[in-house]
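Colleague: Sequence plus predicted model, see below.
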Amino acid sequence: MTRLSLVGVTLLTLLVAALGPAQADDPLSLDQLRADRKEAAQRERRIIFNNDGNEPIYLCRDTTPAELLRHRTAPLANTHVDTIFYCTWSSGFGMFTHDTKVGNVFKTKEGLFSKNLIEKMLAAGTDPLKVMADFGKQNEIEIFWSFRMNDTHDAGLSGYGPIMLRANPLKLEHPDWLIGTPKSRPKFGGWSAVDYTRPEIRDLAVSYVEEVCQNYDINGIELDFFRHPVFFKRAAQSGTPCTEEERALMTEMIRRMRKVTEVEGQRRKKPILLSVRVPDSVAYCRDSGLDIENWLGEELIDLMTVSGYFQLRPWEDSVELGKKYDIPVYPSLDESRVRDVGAKKSRMTVEAYRGRALSARSAGMAGLYLFNSFNPHAAIWKELGDPATLAKQDHDYFASIRGVGAAAGGALPHRDYQPLATLNPKAPLSLSPDKSVTVSFYNGVEYQKLNSVTPPQITLRLQFDKEAPENIRVALNEETLKASTSEAGWLEFPVQPGMLKLNENEVIVSLTDKDALVKWTDLQCRVRWNRDK
C-alpha cells in the first residue's frame, strides 16, 4: 500500500471515528419512528394476556425474579401468548409496584395485604416491571405497561377498601381531587375516583407514563379506561353525560402522552406503542368523556381493546371502527359475571372460551385479549390463538356471555347503549302468544366448508323458567326447528351445519298456546365433534 493510500485510510478512519458516535447518538427521525410504530402496531398478537400484577402483594414467597415469574408468566413461553399487558397494581390512582419516584409504592402490610413483599423486592433489586421486560425479550413476547386510569377498589367502606385508601398518600392529602366522599357519593362511579378536571391529575398521569417510558424497556403503554370508567366529578355527581369541554381535557392529555412516547421512542430508536382499553360503543365512550374517534383520527393511539364486564355492541362494529382508522382492535374477553351459578359455570368452560374466540375472530378481530384469566397452565393459552384448529374442537356459543353486565365500582348507566342480547337466567325474556321474541347468537365457523369426513353434531339448546313448553315454535334464520329432547327446562333442537350463518344467527321463538306464559331464560348452541360428549 502506498504512503498516499495509508494517509487516505487514516483520514477515513479518523472521519468515521469522529462521526460514528455522533450518528449513533442522534435520535431516530420522527418520520422513521412513526413508520416503525405503524409496522409494530400491525404485528401478530394471537393472545394478549392481561396480568393485574398482584403477585408481589398476594402470591410471592420470596423476592427473586424466578418467584415472580413462576406464578403467572414463565409457563406462557411457547404458547399463543404474543403479548403481556402487565399492570403494576394501579389500585387506586398513583399506587404502583414498580420503582416509581413520581407515584407511590403500594407497600402496606395491613390486613389481607400482610404478605405484601414489594418493598423487600424493590430493595433486593427485583423490580416487577423490569423483570417482565427482561422476560419478554428472552421469549420474544411483547411487554406493555398497563396503567389503570381510575381504579376505585379503595371506594369500599369495608374489607380492603379502607386499607387501600389509607395506603394512598395522594388521595389522603388531596380529598378535593376526588369526585366524592364516603358520605357524599356521586350518582355514578366510585366516590374515590380522581377527577380529571383537575390539571394536577392529568399532569400526574402524563408523568407516570413518562417515567415508565424513560426507565423501562417496554414495547408499549396500555391506558386502561375500563378500570373504572368514570373520570369527571361534574358528570358523576349530576348523573349526566360528559361535555365537549371535559372530553377535550382528556384528549389533550392523550396528546401529551403520545408526545412522551415519541420523544422517548426517538431517543431509544424504537417505538413505544400506545394502546387503550375502552367500552365498545363510540357514543358511550363520548358520554363517559372519552372521544375515541378523535383519538383515532389524530393517530394518538396504535391499538384498541374494547369491552370488559359488559359488551354493548356486536364485535363487527368495533372492527369497522378499527378498519376506518387502520388500527388493530382486540376484544376483552372478561370472565362471565352472570349471577346464576349454573349459567356462569357453563360460560366459563374451555368450550365456551373457544366459541368466544371463534366468534370474535370471524368478526375480524386482530386477535384476543383475556382479562382476569390468570392460570398460565390452562389449555386456552395453547388453543385460542389458532381459529382453524378451534373450528374442529368442541365449542359453545351463547346469546350472551356477560348478561347485562356492570362496571365494577359503577359507571355511567349503559343499558340505553346496549342493543346486544343479554339473555341469561337473571335477565329472562317473557314470551306470550301475541308476539314473537328474537335473540341472536354469533357463530364463528362455516362448518359446511371444513374439510371433514364427519360433520359436527350441532345442537341449539333453549332454557325456560319452568318445564319446557310443548306449544312453542322455534325458527333459526327463518327455518323452523323441531325439538328432539328436553330436560330441566331445556329444549334441544338438532341443527344441520348449513343452517348456520357466519356471524349473526337469529332465533325466533313464539308460543302457539294462547293461555301460555313462559320466560325464556337462556340460549346455548353446542358444537361437538366427538358425538359421545
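Modeller: Yes, it's here. Numbers count the residues shown, from 1 in each chain.
Colleague: CA only for contacts and neighbour counts going forward, please
Modeller: Fine.
Colleague: Please name the spatially closest residue to the residue nearest in space to the middle of the chain (chain neighbours excluded).
Modeller: Nearest residue to the geometric centre of the chain (C-alpha atoms, centre = their mean): Ser332, 3.4 Å. Spatially, and ignoring its direct neighbours in sequence, Ser332 is nearest to Tyr369 (4.9 Å; C-alpha to C-alpha, 6 or more residues apart in numbering).
Colleague: Roughly how far does the one you found sit from Leu333?
Modeller: Tyr369 is 6 Å from Leu333, where distance means C-alpha to C-alpha, to the nearest Å.
Colleague: what do you get for Gly342?
Modeller: Counting by C-alpha to C-alpha - Gly342 and Leu333 are separated by 19 Å.
Colleague: Who has more neighbours out of those two?
Modeller: Per other C-alpha atoms under 10 Å, whichever of Gly342 and Leu333 has more neighbours is Leu333, with 25 against 10.
Colleague: For the nearest residue to that one once chain neighbours are set aside, list the residues it contacts.
Modeller: Nearest residue to Leu333, sequence neighbours excluded (C-alpha to C-alpha, 6+ apart): Leu370, at 5.0 Å. Residues in contact with Leu370 (C-alpha atoms under 8 Å, 6 or more residues apart in numbering) are Ile47, Ile48, Phe49, Asn50, Ser332, Leu333, Asp334.
Colleague: let's bring in a second model and compare:
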Amino acid sequence: MKKKLKILRMIVSLSFLFGIAVCCNNSRISSLEKYRELRSEKLNEPRSVIHNNDGCDALYFPIDKEYSAQNFLDIRTSNLIGTGVKTISYCTIASGFGNFTHRTEVGDVLLKHGYEFGINEETRNITSEMIDNGTDPLQVHVEFARENGFEIFWSNRMNDTHDASHRKDKPYFLWSKFKENNPQYLFGDIGERLPNGRWSSVDFTHQEIRNLCIKFYEEVCNNYNVDGVELDFLRHFELFETVGRGGVASKEQRDMLTDMVYQIRKVTEEAGMKRGNPILVLTRIPTSVEYAKKAGIDIERWIEEGLVDIVVGSCYFRLDYWENFAKLGNNKDVKMYAGLSESRVKEEHPLLKRQQNSVYRARAAAAWEAGLDGIYSFNEYDTRSKYLSQIGNPEILKTTNNLYFVTYRDYTADRYLAGGNDYFNTPRLSPTPGNQRSFVDTPLNFNIELGNESYDANVSILLYAEGIKSEDLVVKINDTFATFKNATAEGLFIFEVDQKTIQPGINRLFIDKKGVKSNHQKLKDAAVFFCREKNDPEMKGLINTLNIRY
C-alpha cells in the first residue's frame, strides 16, 4: 500500500506540471482593472441554474461496473446536457477538511473505500483508478464542461463533519490524516458532544487552518481550468469552536474569516489573470444576515468589498424570505441565488411529498418572483429529473402544475448557533415530529411564498391534520374564505380557492378551528396546489383525490 501511495504521489506531481502548462495556454490579462472588468462581464452572463451533485459519484461508484470516464459521467452528469443547467459546481468531497478526490499535494487524496469500513459495500472509490489513468473526478468534469458548453466551478466544503462518527476503536473512512495528526485544531476530543457543533470540525480561529484553506484554492485555480470556485460554508456551518460551545463569534473572528475570503479572492485573481479566464467566487451561506454574523460570517461586508460574485442562500433550513435575501444584492455587483436542497421532511402524507417535480418548480417560481438571480440545485443525484429542464425559466413555471408548501426543509437552526431558532423569520410547519402545530394555538397564521400563478389553474389549499373534523376548520387566504371540498381517511383536508384571491409573492394563510381545542388536535402540513395538467402522471394520485374536472 505504501508503495502504491508513493507512485500515486509521483503521478499527482507530474499531473500538476501538465495541468499548469494546459491552464496557462490562454492569453494573459495584463491588468487587474481589465481582469475585474472581464470578471464582471462574465458574472452578468446568463446562468439560470447552477447544479451541485454532492460529488460522491466517484466515492460510491458501483463495485461491479468497469471504470471509464464515460461510465463515471453517466452516473450524475451526462444527463445535464439539454437541461436548463448552465453551470456545474463539482465537489471533490472535502469530508473531512482537506480530504479530496482530486489530485492534491496540499491536502489528502481520499483513496479509502467505504466497503473497507462496512459502509456502502456495493460501491467502491475510483479515485485511485482515475489517477492511474492520468485524470481525476474534477479533471473529467472540467473536460466534460468544455466539450459540452457548461461552466465548471470547483466546490469545496469548508468544514464538512460527516467524519464525526469516527472513533479510535471504530475508524471512519472519511477520517483524514490531517485531523489524525493535528487534533489541536479541532472543536473537541474524539466523540465529545458539543451543544452547537461537532467535535470533528476544524476551528478557523487558527491561522494554520485558514492558510491551508487558502492553499487548497490556490492549488485548484492553478492546476484546473475552472470558471469559478465555491466556498460552501453550509457543509457544515461550523466555523469557530467558541460558537460550537454555545457562544457567538467575535468581531476579531469575523475579521479573520473575511481576511481568508479576501486572500482566496486574491488567489483567483492571480490565477485568472495568468490563464486569461476570470474565476468567479461563489459562497453558500444562511439567508439571515444576523444569524450568519453571530456564527462568524459578515456577508454584507463581503458583498460591499467585492469579495464574492454569487451568494447562494439556504440548506438544511431557511431563516428568511427570499425577497429579503434578494435585497442584499440590490445595486451591488453580485448575484443572489436560491439554494434548493433535497427535502428531508419526515412522516409526510403520501399525497404531499416534497421530493417531486411539482414542488421543485414551485420553489423555483417563488424564488424568481422574489427577485433572485438564479437557482442553485444541491444534492440532486438524478439528473434526469424533469424539473432541471424547467426551473431556470420563469415563463415555463407559469404553465405547470406547482405544489407549494409553508415549509420545505425543517432542520433546527440551533444546530449551529445557540438560540439559532430565534432567527427564523419564515414559518416552521411540517409533519416531522416537533414541527407540527397544535390547534390549541389557533388561529394559526402562516406566510406562504408563491410564484407568478396568473395563468388559469384549479387552486386548492391542502391541510394535513389529525384529531379534527372538516366542519370545524376555518381556512382563509389573503382574508378570503376557502371552501371545503373533500377529506380523506388519512387526514387530508381539501379546500377550493378562487384564483383571483392569490397574489404573486407572499400570501397570508389563516387556519382556525371551531369549538373545543385540545393538544391532540394537530396541524401537520399545509400546501397550495395549482393544477393545470390533469394527466400529470406524477401528480395522478393527488389530482384524482381532488376530483378536478375540466
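Modeller: Noted; the coordinates are in hand. No experiment lies behind these values; they were computed from the predicted model shown.
Colleague: taking the contacts of Leu370 of structure 1 one by one, which sit in helices?
Modeller: Among these, no member falls in helices (DSSP state H).
Colleague: now structure 2: which of those match?
Modeller: Retained contacts for the contacts of Leu370 of structure 1 in structure 2, judged by both residues aligned by TM-score structural alignment, their matches' C-alpha atoms under 8 Å, are Ile47, Ile48, Phe49, Asn50, Ser332, Leu333, Asp334.
Colleague: biggest separation within those residues, which pair?
Modeller: Ile47 and Asp334 (13.2 Å; C-alpha to C-alpha).
Colleague: Among the two, which residue is more densely surrounded?
Modeller: Ile47 (26 against 18).
Colleague: With Ala357 of structure 1 as the reference, measure out to the more buried one.
Modeller: Counting by C-alpha to C-alpha, the gap from Ile47 of structure 1 to Ala357 of structure 1 is 10 Å.
Colleague: repeat for Gly239 of structure 1
Modeller: With C-alpha to C-alpha as the criterion, Gly239 of structure 1 and Ala357 of structure 1 are 35 Å apart.
Colleague: Can you pull the residues that touch both of Ile47 and Ala357 of structure 1?
Modeller: Shared contacts of Ile47 of structure 1 and Ala357, counting by C-alpha under 8 Å, 6+ apart, come down to Leu368, Leu384.
Colleague: sorry, back to before: now do the same for the residue nearest to Leu333 of structure 1: its match in structure 2.
Modeller: Under the alignment (TM-score structural alignment), Leu370 of structure 1 pairs with Ser377 of structure 2.
Colleague: Then Arg339 of structure 1?
Modeller: Arg339 of structure 1 maps onto Lys346 in structure 2, by TM-score structural alignment.
Colleague: From the structure, what's the count of residues near its match?
Modeller: Neighbour number of Lys346 of structure 2 under other C-alpha under 10 Å is 13.
Colleague: same question, the one 4 residues further on
Modeller: Here the count is done by other C-alpha under 10 Å, and Pro350 of structure 2 has 11 residues near it.
Colleague: Am I right that Ala366 of structure 2 falls within a helix?
Modeller: Yes: membership of Ala366 of structure 2 in a helix is supported by DSSP: H, G, I helix; E, B strand; the rest coil.
Colleague: This completes my enquiry, with thanks.
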